[in-house]
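Have a look; sequence and predicted model below, questions after that.
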Amino acid sequence: MRRRIRFLQPLVWSAAACLIGLAPVAVAADDKPEFPEHAKVLEGFDKVASPTKADGTAEKPLWTLWTRSKDGQMYAELPSGFAAQQYFVALTVASGEEFAGLQAGDLYVKFRRYDKVLAVIAPNVDVRTTEKEAKASVERLFTDRVLMEIPIVTIGPGGGPVIDMDALCVGNASQFFQGLSLSRSTPRIFSIKQAKAFTENVEVAFEVPGSGGQLKTLHYSFSVLTPSPGFKPRDADQRVGYFTTAYSDYGKYESDETRIRYITRWHLEKADPKLQLSPPKEPIVFYVEHTTPVRYRRWVKEGILAWNKAFEKIGIEDAIQVEYQDAGTGRHMDKDPEDVRYNFVRWLNNDIGTAIGPSRINPETGEILDADIILTDGWIRHFQMQFDKVMPKVAMQGMGPETLAWLAEHPSWDPRVRFAEPGDRAHVAAAIARQAFDPLAGHAAGSVGTEMMGDDQFDGLIGTGVQRNGLCLAANEKGAELAALRMELAMRAFDKKELKKKKAEEAKAKAESEAKKEAADGEDDAEKKDEDPAEDGEEQPDEEAESPEKDDDADEDEAQLLDGMPESFIGPQLAHLVAHEVGHTLGLRHNFKATAVSRFDEINGGTGLIATSVMDYTPINIRFHAGEKQGAYAMEGIGPYDVWAIEYGYVADAKELPKLLAKSTEPELAFGTDEDTSGPDPFARRYDFGSDPLTYAKDQMELINDRRTKLLEAFVEDGDGWFKAREGYEMTLSMQMRQLGMMSNWVGGVFVRRDVKGQEGAKPPLSVVEAKDQREALEFVIENSFRDGAYGLTPELLSHLTTAKWMDGNGWQSAMSDSVFPVHDRIEGMQASVMTQLLNPTVLRRVYDNELQVPAGEDAFTLPELLETVRTAVWTELVKAPEGDFSPRKPMISSLRRNLQREHVSRLIDLSLPGAGNGAAFKPISNLASMQLKEIADELGTFLKEHGDRADAYTKAHLMEAESMIRKALDAEYIYNANEIGGSSGRPMIIFGNEPAAANRR
């Protein structure tokens, strides 16, 4: 009531004054201006000059900038028509991180004024429609999103609002750079690193301390986002692999029409459409940053320009061009790599093996606006094997969410646990168990970031569909490949030396033999001196022995070396890597089916392709029998799939697209990408090789076995520490694991195709791998993992597999590990991982389901056959008892085989327990596992009765324990144990030796 009275009082007084004839009293008004004068606000600031035109006048900047260097203050005046503009904000951490220079995300925003503040708003682009009736509803339901607000400081000379740029870019840095954490204790410590105003864009950067105090430079590139005239979005198709930008159109009512997907591509067109081959209107120009070593620049350029072959197919010549930035001459040094107008290839000296080709796109059309390729130097250096990090990644290839869910509840099956150092296993298992509650059971595709780069190939893909910042593993794996190549070169040099030595010895022996023969025949020495050396047969062999070898490798010793590697090896590898990343910047995704078109002998005979696409991960082509025919070590240029994919994405006439897509059934145009690698198709794999991978795998195992015999002689040179032998041996284990993983994927395999109904040459989308191929693959895996001889172990080799002892840098990990090679843990980890690859529920379910896909009367690989084949290979000793006398020094069953058998029993127990799996296939799996356990227990009992007396103590104790534990499991005697690997889950389990088997009863 009092408020109402106060409100009415002025009206009463004014009315009273009128009644008595007095002039009304004026109500006091606030004459204070809305904002302070810009002249006062900008006093002490320097206006940032704009570039000058050809006539000497300054260009009109997008925003006008003012800076005050003493305290890092920066103001910007937006144009008066700012509300009608949409802005693209490109973000880069320019310094202070190992991946500084890598694109750190982007935003699509607009500014809207609310009294004295501007709101930074992200327009809704996820749901939209062009349907007239639905548009009003969609716009009402799916609105824009406010990201932040920024005060208006004043109205500038041009009539636009002036905002505080350091408040925007420093104060809100953590909102722009997702995941970035700045120092809270030093909020006033920042400085301006860059302020440039151009007609099309504004480039600003601030140096700030991160949460750990390390100075970081945060670079912002602001530009107006306007559609390119003439650019038309192009529909995506699952038969050709492009990154996409997508939205939902809720004005449509057909379920397959509501999701609109456009491929990401550049606006590239002919300068003269009438010409059959024309230059482009605007070429795609890549600037090779001046940090790139001069010795590598030509190979970087070669990799970039390789794609011009594809664009020439659609009539565009020199579509991609390369310029070198040069600090010495100043050439192109005025161009900032972070500037959204320029595409750069950047070189980072961070000792990490990574390469990535992210791009920035218009989220409404899919047009690529900017791309920057990052190359790091670590993959070129000598590869240092971190066994516990590399081996799990190799062994986990192809495992999808279903398998990960199983592993989370059965940590003793998990390669990530089994390859971890014993002291880290509980920690690793606990982390895996937590991940199981994430989407897709912790699979990388369900929990990776959408903006910042992490350590998985799906980063930047999920939720966006475009590789904005996804990690490409091409360089990471290439480091391992180059390490193997370094070892191979050392071995070949050793082999050449040994061959020369052998020839010299043979020549010497031949000469001595002939000399003795001549002496016995009584030939005169003087007569021999008169003979022609060329006809004599004595001197010539010695001269040959001393002369250089005349073979294919004759020039390798004198070849140009780049960082310890022949340029003929490292150059093409770098060009291949660059071409791969350029492919990403052109919009292309990985194609992991590209190595499945040519046989191994065709590749090395010069008649076949290493791969049909540079977008695959291809291993270096090192052939054991290189003397027969050794093809190119790396793929050169791009392949037919790449040409076809570019044609689909960039051909001018959209009417050509159906005809192009119709070709997808051709073998050379097969496509499978990242998400396919966890599926059943054995050809959709990283680092497989050839259409007959079994031939390749056998050749690689011959290579591995040969190289192991020469590690101590050839790989470790005089003056080297013996830890190098351990690095070399573990490298061969990694190579071996890759072959085992590649071939185990054939068991339960199904070929998956993307053909559509009615397409000429189309085949069913699913077809089971032939039974004979599955059997051969299984035989290879068993032969090269379950046998003791598969690992090339000798007492001499083991006595040299030690570690380096340095406590600085990353060396402390090696220094704190045991000097003695953990041979049983390593081999058990390999065998356990193979067992997981063959017997995990996903594979068993696929084998079981595949039986129904094979027509009656045709040969099929069945679930009982798989389980029985594995069982027979594991328990060979029970089928035919070893003969001879045995002791702990000469056991009846070796220690490695005992570990293998213990693993097998543990797996069968897990599979047999009630509630240990879900799905219709699990009951027959459980029944078969229980049946095998009963049979093994009976065989163990019989074996102990007949041969137990002559068995050594190790073997006898092992067999007795195995029989006992199987019978306990079959009798359902469960023991709760809080010390299971992975933590105290409280789940029922059976203790089998030192490895408890989880019984996961629900």
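Thanks, I have the structure now. Numbers count the residues shown, from 1 in each chain.

CA only for contacts and neighbour counts going forward, please
OK.

can you give me the strands for the stretch 751-900 of the chain?
With strands called from DSSP state E, counting those that start in this stretch, the stretch 751-900 of the chain shows them at 766-768.

what about the strands in the stretch 251-400 of the chain?
With strands called from DSSP E, counting those that start in this stretch, the stretch 251-400 of the chain shows them at 259-263, 284-288, 320-324, 343-348, 355-356, 359-361, 368-376.

Can you say which of those strands is packed in most?
Mean neighbour count (mean count of other C-alpha atoms under 10 Å) peaks for strand 355-356 among the strands of the stretch 251-400 of the chain, with a mean of 28.

Verify the stated contact: Ala790 with Asn784.
Yes. Here Ala790 reaches Asn784: they are 5.1 Å apart, a contact under C-alpha atoms under 8 Å.

Between the two, tell me which one has more neighbours.
Taking neighbours as other C-alpha atoms under 10 Å, Ala790 and Asn784 compare with Asn784 leading, 20 against 16.

try this one next to it:
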Amino acid sequence: MKTVFLLLCSLTILPCTSVRAQKTTPKKPPAIEAKTEGLQKMDGYFDFWYSDDEGKIYLEVERMDEEFLYVNSLAAGLGSNDIGLDRNQLGNTRVVSFHRVGPKVLLKQRNLDYRAMSDNPDEVASVRDAFAQSTIAGFKVVAKTGDAVLIDLTPLLLSDAHGVVSKLKRSKQGNYKVDANRSAVYLDRTKNFPKNSEFEASLTFTGEATGRQLRSVTPTSGAFTLRMHHSFVELPDENYTPRTFDPRSGYYARSYADYATPIDQPLVKRFITRHRLEKKDPSAKMSEPVEPIVYYLDRGAPEPVKSALLEGASWWNQAYEAAGYKNAFQVKVLPEGADPMDVRYNVINWVHRSTRGWSYGSSVTDPRTGEIIKGHVLLGSLRVRQDFLLAQGLIPAYADGVTPDPRLEEMALARLRQLSAHEVGHTIGLAHNFAASTNDRASVMDYPHPYITLKNGEVDFSQAYAVGIGEWDKRAIMYGYTDFPEGTDESAALDQILNENDRLGLKYISDSDARPAGSMQPDAHLWENGTDPIEEMDRLMDLREHALNNFGMDNIPDGMPVSELEKVLVPVYLMHRYQVEALAKQIGGYHYTYAVKTKGQGNSVRPVAADRQKAAVDMLLKSMSPAALALNEKLLGLIPPSAMGYSRDRELFKTHNGGAFDPLAMAETAADNNLKFLLHHHRLARIAEQHALFPDFSDDDKSLSKYLEYAGERIHAQLKATGAGSYPNQVAQIVEKRYVAHLLQAAANTGASEQVRAAALGELLRLKNIFNDWKDPKGANGAHYVYLTQQIDQFITDPASVKITQAPALPDGSPIGCGGLH
């Protein structure tokens, strides 16, 4: 029995010993004071410490579940316009809060796109729980004192918060990752203030470059370093009142779905984005603001650029004066030592890239209300050189061989003033207004083509760009920023401003109705001037002809390779490229506005008058005639292939002849640009539509088939009018080949309406009959007709077998020295 007892005890004791060995007691975190002893402390919105030995940032979190703004940005960029990772580029703005769960602290983002604006907490919770929230980061508690905890913020700071890796992958530049061993906190730009905490880190990305763009801007493409900035910002107080968005107002809209809205009201709520601005005396017609809006210019902008940018941005004070404010908008140079990414500063940044590109106006905005907290402009520095180049081709710019005509720089700086005002306009809440050119350049929020004229046979630059803020801009600021006296019916007062805009004839059309190639709005376009696009095209073609006739060696300085003349010639030859698109919008176009319902309102959509549509067609055909597209004899032998050490790039025309200057390829490219708009399938569909739906407007001569037949006959007549084998004859052949190519494309386009495809096929068959009468291979233009007939026959027999030839692409155009898009 004794032996058995001992055995049982052994069996009992051994498992107990094993269980005790597996138990661990969680280690209690040290006090914050103990953990941070000897570390560099930075007091501010969130107190934090820097450990030099560890290279870490330790953040104290006292206020759990209290919301604040988290903004990430890119402080030092890549320098490639194509990739789009610029110095001082803003990233995302989120409303976040820290939330503690045991030993963890989570950084959570609230979903503000779906809300319930209700006093009922259960209703609020039901919407919150119906849509996903986001947890951005998680941290371990490393120290604790009372309710306050200390977390290691460094992993967040060293993460790819700006999405560099995904952007490089999307642009096919390579697969990269952050190398922690080559990344560190950047203490020079890590600072703390009472209402914002600013952090920065230097991140090294390693991988293998697969794209030329990345390799072109990095010293070693396998490992390149950028800097990322992180801002924790106190949310604004609740004294700001959002202002209602109206589609006629000219502002960007922020919106959210409010599920507490009564059934008979719209679910989506929309309000404008704007800075907080209040009068000291709202009852006064003119009052100083409680706090002015102040913008700061990048200290890296050189003279005379700096003065031009300061002047252009300052124009906005004219608009605020019209809204009843005195000195409400101010522009200064950024104080020495100030960080442009600090959210306390509205900044106009002067940004360098390896190639020219867009400028941008963006902002840090409270997602809850639309209040702009920080306006932030990025201006591409190479854009000013493009305007200089536009002017250089129009006159003998280097008549003495060395010193450029001063008008070149004057025009470039005039554009910079307008560009500065344009991009700042975005950061105070305004969208583009591409109809402003029809109202005597009524807004800096349009994209202006330089308005250069001929006076007594001389080129005149004096009106190239408008000076000062426009009438539309003043009215828009009145809508967004007027501080109405107490007791004012704000809704009625805002509506009165918009109705007055209509009475003044101030048109407003923005991006979605102006940018698409097949868009129908005849009053809004990018890079054009004047109230009548037909007259403006005629005027531009005269200016272009004058410039081409006078183009020569004096357009470049002494010592420059003669081959570089082509870069100066390109914008002259394509001076009309944007007016082509503006002109085409008259064809199949409809007049309309962003009207809202009012009593007694009639039809708000009407077709462009038939005679104007025909005039637009005639002008488009004229601008791709041999007379328009052929160069003069002097230019044909002037420009050699690229000199040693220089090369063809995307600013030049593509060629068919092996890389030399190619006047025939130039003509093909320009003609194809015209035909792309003339025969866009949306435009053709509207021509058929207008013929059917508006009988008083149209007749049998305005049908789609007649439209195509008219264009085809005019193009064919241009060919027959030229001498066989001549330069104009070759240009005319090219135009007709491109016309047939576009018809084949329309007939084969499954995304086009069947009316369009049928009409295109009918025109091809009509042309085939004409070509058959002329296709003797030994006759004039014989090979041309044989080729086109064979193309049409093959398409009729087996449409899928026809590979439609593409014309050489246009050289880079936008931006030609103009403001940009968010």
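That came in fine, so what should we check first? Everything quoted here is computed from the prediction, not taken from an experiment.

where does the TM-score land?
The TM-score (TM-score structural alignment, normalised by the length of the second structure) is 0.83; 746 aligned residues with a C-alpha RMSD of 3.5 Å.

ok, back up a step: need the strands of the stretch 251-400 of the first structure in CSV (columns: distance to Thr862 of the first structure).
CSV is the format used below for the strands of the stretch 251-400 of the first structure (distance: least, C-alpha to C-alpha, whole Å):
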stretch, distance to Thr862 of the first structure
strand 259-263, 40
strand 284-288, 54
strand 320-324, 52
strand 343-348, 51
strand 355-356, 42
strand 359-361, 47
strand 368-376, 47
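
Which one, of these, ends up nearest to Leu107 of the first structure?
Evaluated with C-alpha to C-alpha, the strands of the stretch 251-400 of the first structure place strand 359-361 nearest to Leu107 of the first structure, the distance being 9.7 Å.

Read off where the closest one ends up in the second structure.
Using TM-score structural alignment, strand 359-361 of the first structure corresponds to residues 363-365 of the second structure.

Average offset of that stretch relative to the first structure?
Stretch 363-365 of the second structure differs from its equivalent in the first structure by a mean of 0.7 Å after superposition (mean C-alpha distance after the TM-score superposition for the first structure).

Not counting that stretch itself, show me its contacts.
The contact list for stretch 363-365 of the second structure (C-alpha atoms under 8 Å, 6 or more residues apart in numbering) reads 71, 90, 93, 273, 343, 371-376, 427.

What is the nearest of these to His680 of the second structure?
Nearest to His680 of the second structure among the contacts of stretch 363-365 of the second structure, with distances taken as C-alpha to C-alpha, is Thr427, at 34.7 Å.

would a markdown table of the contacts of stretch 363-365 of the second structure with distance to Arg503 of the second structure be doable?
Formatted as a markdown table, the contacts of stretch 363-365 of the second structure follow (distance: C-alpha to C-alpha, whole Å):
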| residue | distance to Arg503 of the second structure |
| --- | --- |
| Val71 | 42 |
| Leu90 | 39 |
| Thr93 | 39 |
| Thr273 | 26 |
| Val343 | 40 |
| Glu371 | 30 |
| Ile372 | 30 |
| Ile373 | 34 |
| Lys374 | 34 |
| Gly375 | 32 |
| His376 | 34 |
| Thr427 | 28 |
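
What is the nearest of the residues you listed to Leu638 of the second structure?
His376 (45.8 Å).

Show me what the closest one lines up with in the first structure.
In the first structure, His376 of the second structure lands on Asp372 (TM-score structural alignment).

Just list the residues touching its match, thanks.
By C-alpha under 8 Å, 6+ apart, the neighbours of Asp372 of the first structure are 102-103, 337, 343-346, 357-359, 585.

now it, nearest residue through space, not along the chain?
Phe344 (4.8 Å; C-alpha to C-alpha, 6 or more residues apart in numbering).

if we can go back for a sec, between the strands of the stretch 251-400 of the first structure, which gets nearest to Pro392 of the first structure?
strand 355-356 (21.2 Å).

and that closest one, how far from the second structure on average?
Strand 355-356 of the first structure sits 1.9 Å off on average (mean C-alpha distance after the TM-score superposition for the first structure).

From the chain's centroid, how far away is that strand?
9 Å (C-alpha atoms, centre = their mean, to the nearest Å).

repeat for stretch 394-411 of the second structure
Counting by C-alpha atoms, centre = their mean, stretch 394-411 of the second structure comes out at 31 Å from the chain centroid.

now stretch 177-185 of the first structure
27 Å.

now do the same end-to-end measure for that stretch.
19 Å (C-alpha to C-alpha, to the nearest Å).

So for that stretch, what gets flagged as buried?
Residues of stretch 177-185 of the first structure classed as buried: 177, 182-183 (neighbour count, 16 or more other C-alpha atoms under 10 Å).

List just the nearest of those to Ser906 of the first structure.
Once C-alpha to C-alpha is applied, the member of these that ends up nearest Ser906 of the first structure is Phe177, at 47.6 Å.

Kindly confirm whether my reading is correct that the closest one touches Leu107.
No. Using C-alpha under 8 Å, Phe177 of the first structure makes no contact with Leu107, being 10.0 Å away.

What is the aligned counterpart of Lys597 of the second structure in the first structure?
Using TM-score structural alignment, Lys597 of the second structure lines up with Lys757 in the first structure.

No further questions, thank you.
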